[in-house]
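Dropping a prediction and its sequence here:
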Amino acid sequence: MAQHYFDPEPGAAHRPGTVDLVLPDLHLRLGTDSGVFSPDQVDLGTRILLDTVPPPPPRGRLLDVGCGYGPIALAMARRAPAAAVLGVDVNTRALDLARANAAANGIANARFAAVTDTSDDSDGELDGPFDALWSNPPIRVGKAALHTLLRTWLARLSPGAHAHLVVHRHLGADSLHRWLDAHGHPAERVASRSGYRVLRTGAPEHPPRPPGATCR
C-alpha cells in the first residue's frame, strides 16, 4: 500500500537524515526521516512562507497546522520566544522528529500534538484560541479533508488574528482562495513566488450560532 506523509503511522523503512533551514534571522538543523513530508530538503513553499510572513505576535498562542518535522513551528518559536507555539499533525513519526528537533535546537516554547488523539488534552490546548496560524497545509489529503481541516482550525483563531497559508498554484492555490472567500474567510494574496501563493485570512466573519440561538 502506498505511504503518504499524512498517514498516522508510516510504515516506510526508516531513513534518517538532516536538513538545514537557513533564513536571514535563523538557522535550524532539523532531523528528518522517510514517511514524512519533504524529508530531503525543507520544502520550497515552507521557505517562501517563512521568508514573507510578518513577524508573529510576540506573545500569546501560535499554531502550525500540518507541522511535519517542525520547520514552521520552530521558526515561529525562535522568532517569538515569549509565545507558546503548538504544532499539530497526524503523522506520529513526524511529531517525534519535531519534538527531537525542538530539543536539539534549544527551543523550549514549542509543543507538538497529534490531532487524532486528544486523550492528553484535558486543558483544552487544542481548542485555542490562537493568535496566529502559519501553515503549509496538506493539500494532497484531498479537497474535502482539507476544507474540513481549515474550517476546524481557522475557527479557533482569536478575533482579529490572521492565518498565513502557502499553496502552489498547480496544487489549487487559486481555487482555495476562492473557497476561503466563499466560506466566510476573506483571503488576500500577500506574496507570490516560484508559483507559490501566500494567502492571509482569519476566523469566520460570522461564527455559527450555538444550538437554540435565535436571530434578532
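That came in fine, so what should we check first?

contacts and neighbour counts: CA atoms only from here.
Noted.

Is there a neighbour count for Ile48? I'd like the number.
19 (other CA atoms under 10 Å).

Moving C-terminal from whichever strand or helix holds it, which element do we reach first?
Using DSSP states H and E, Ile48 sits in helix 44-52. Where DSSP H and E defines the elements, the next helix or strand beyond helix 44-52 is strand 61-65.

Show me what that following strand is packed up against.
Under the contact criterion of 3 or more CA pairs under 8 Å, 6 or more residues apart in numbering; DSSP states H and E, strand 61-65 touches helix 71-79, strand 84-89, strand 130-135.

same thing but 7 Å
Counting contacts by 3 or more CA pairs under 7 Å, 6 or more residues apart in numbering; DSSP states H and E, strand 61-65 is packed against strand 84-89, strand 130-135.

Make a markdown table from those and add mean neighbour count and distance to Thr18 to it.
Formatted as a markdown table, these follow (neighbours: other CA atoms under 10 Å; distance: least, CA to CA, whole Å):
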| stretch | mean neighbour count | distance to Thr18 |
| --- | --- | --- |
| strand 84-89 | 25 | 19 |
| strand 130-135 | 25 | 21 |
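
another structure for you, compare them:
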Amino acid sequence: MSKGAHYFDERPESAGRPGTVDVVLPDLHLRLATDSGVFSPGRLDPGTRVLLETVPPPPQTGDLLDLGCGYGPIALTMASRAPEATVWAVDVNRRSLELCARNAQSIGLDKVRPVHVDEMPPGVRFTAIWSNPAIRIGKPALHAMLTRWLDRLTPDGAAYLVVQKHLGSDSLQRWLSDNGWPTTREASRSAYRVLRVAARPAPTGDDPRDPSGR
C-alpha cells in the first residue's frame, strides 16, 4: 500500500495487484482472491490462522459475524463450518467487501452477507463473533468499535478475538472485563492470544415484562 494508506480506509487508492491466498486448515482448503489495499493480501495472517485453528465450532444456526472481514478468510471458514447459519461479513473497506463477496460466490457459500459497517441491519443479533480486530486504529476507536458490536451478541452468544501479545492483548482483556463483558483466554500460541468474550449480563432488575424495572 502507498504511504499513508491503510487497510481500514474505506476506498483504498492503491493500484490493484490481484493475487490469491490459500487458506489451508485441518478441515478445509479455500483458495481466495486478494488484492492490494486490504489486510494481509499476500498470505493468511498468522493471527487469523491461530484464531481459525483454536476456536470451537460456530453455532450451526442463527446469525454469525466476522468483524473486519478483509477478503473473507474468517467469514468463509465460519460459513464452511456452519452452512445453515447466516454469516455477516462487515468491514469499512469497500475493496475488501467486494473481494469477500466474490470469494463467497466462487466457493458457493450463498449465506455469506458482506456488508459495510454502516449498512448493517440494526435488528440483527449474533450468536457468535469471530474477529482479528484492527488494533492499529488506536484504543479509542478500537473500544468504540468493540462496544458497538459486542453489545449485539445474543445473551448466550460469545465473541472470539485474536490479539498479538505485544499489541496489548492483556490490557484489552482487562478493559473488556472491566466494562462488563466476561472475558477469558481461550488459547495462547506464539505471539497471539485468543480471547473469549461473553455477552454483557442484563442490568439487575431489567425485566422485559416491565419496562419500569419493577
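Perfect, thanks for sending it. These numbers come from a predicted model, not from an experiment.

Could I get the TM-score for this pair?
Once superposed, the chains reach a TM-score of 0.92 (TM-score structural alignment, normalised by the length of the second structure), with 207 aligned residues with a CA RMSD of 1.6 Å.

As CSV, the helices and strands packed on strand 61-65 of the first structure with distance to Val22 of the first structure would be great.
Formatted as CSV, these follow (distance: least, CA to CA, whole Å):
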stretch, distance to Val22 of the first structure
strand 84-89, 20
strand 130-135, 18
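
And those strands: which comes nearest Leu49 of the first structure?
The stretch from these with the least distance to Leu49 of the first structure (CA to CA) is strand 130-135; that distance is 8.2 Å.

can you list the residues that contact that closest one?
56, 60-66, 156-158, 161-166 (CA atoms under 7 Å, 6 or more residues apart in numbering).

repeat for stretch 10-19 of the first structure
Contacts of stretch 10-19 of the first structure (CA under 7 Å, 6+ apart): 3, 29-35, 40-42.

Quick one: buried ones out of the residues you listed?
30-35, 42 (16 or more other CA atoms under 10 Å).

from those residues, which single one is nearest Leu146 of the first structure?
Gly35 (19.6 Å).

tell me the contacts of the equivalent of the closest one over in the second structure?
The alignment partner of Gly35 of the first structure in the second structure, by TM-score structural alignment, is Gly37. Counting by CA under 7 Å, 6+ apart, Gly37 of the second structure touches 1, 6-7, 12, 14.

rerun that using 8 Å as the cut-off
Gly37 of the second structure is in contact with 1, 5-7, 12-14, 16, 95, counting by CA atoms under 8 Å, 6 or more residues apart in numbering.

Turn the buried ones among these into a named PyMOL selection, would you?
Here is the PyMOL selection string for the buried members of those, based on 16+ other CA under 10 Å:
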select buried, resi 6+7+12+95
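
which of the contacts of Gly37 of the second structure sit farthest apart?
His6 and Gly16 (14.1 Å).

The second structure: matching residues for stretch 97-114 of the first structure?
Under the criterion TM-score structural alignment, stretch 97-114 of the first structure matches residues 99-116.

Let me fix that, I meant to ask about stretch 146-160 of the first structure.
With TM-score structural alignment as the criterion, stretch 146-160 of the first structure aligns to 142-156.

Just the buried ones from the contacts of strand 130-135 of the first structure?
Among those, the ones that count as buried (16+ other CA under 10 Å) are 56, 61-66, 156-158, 161-166.
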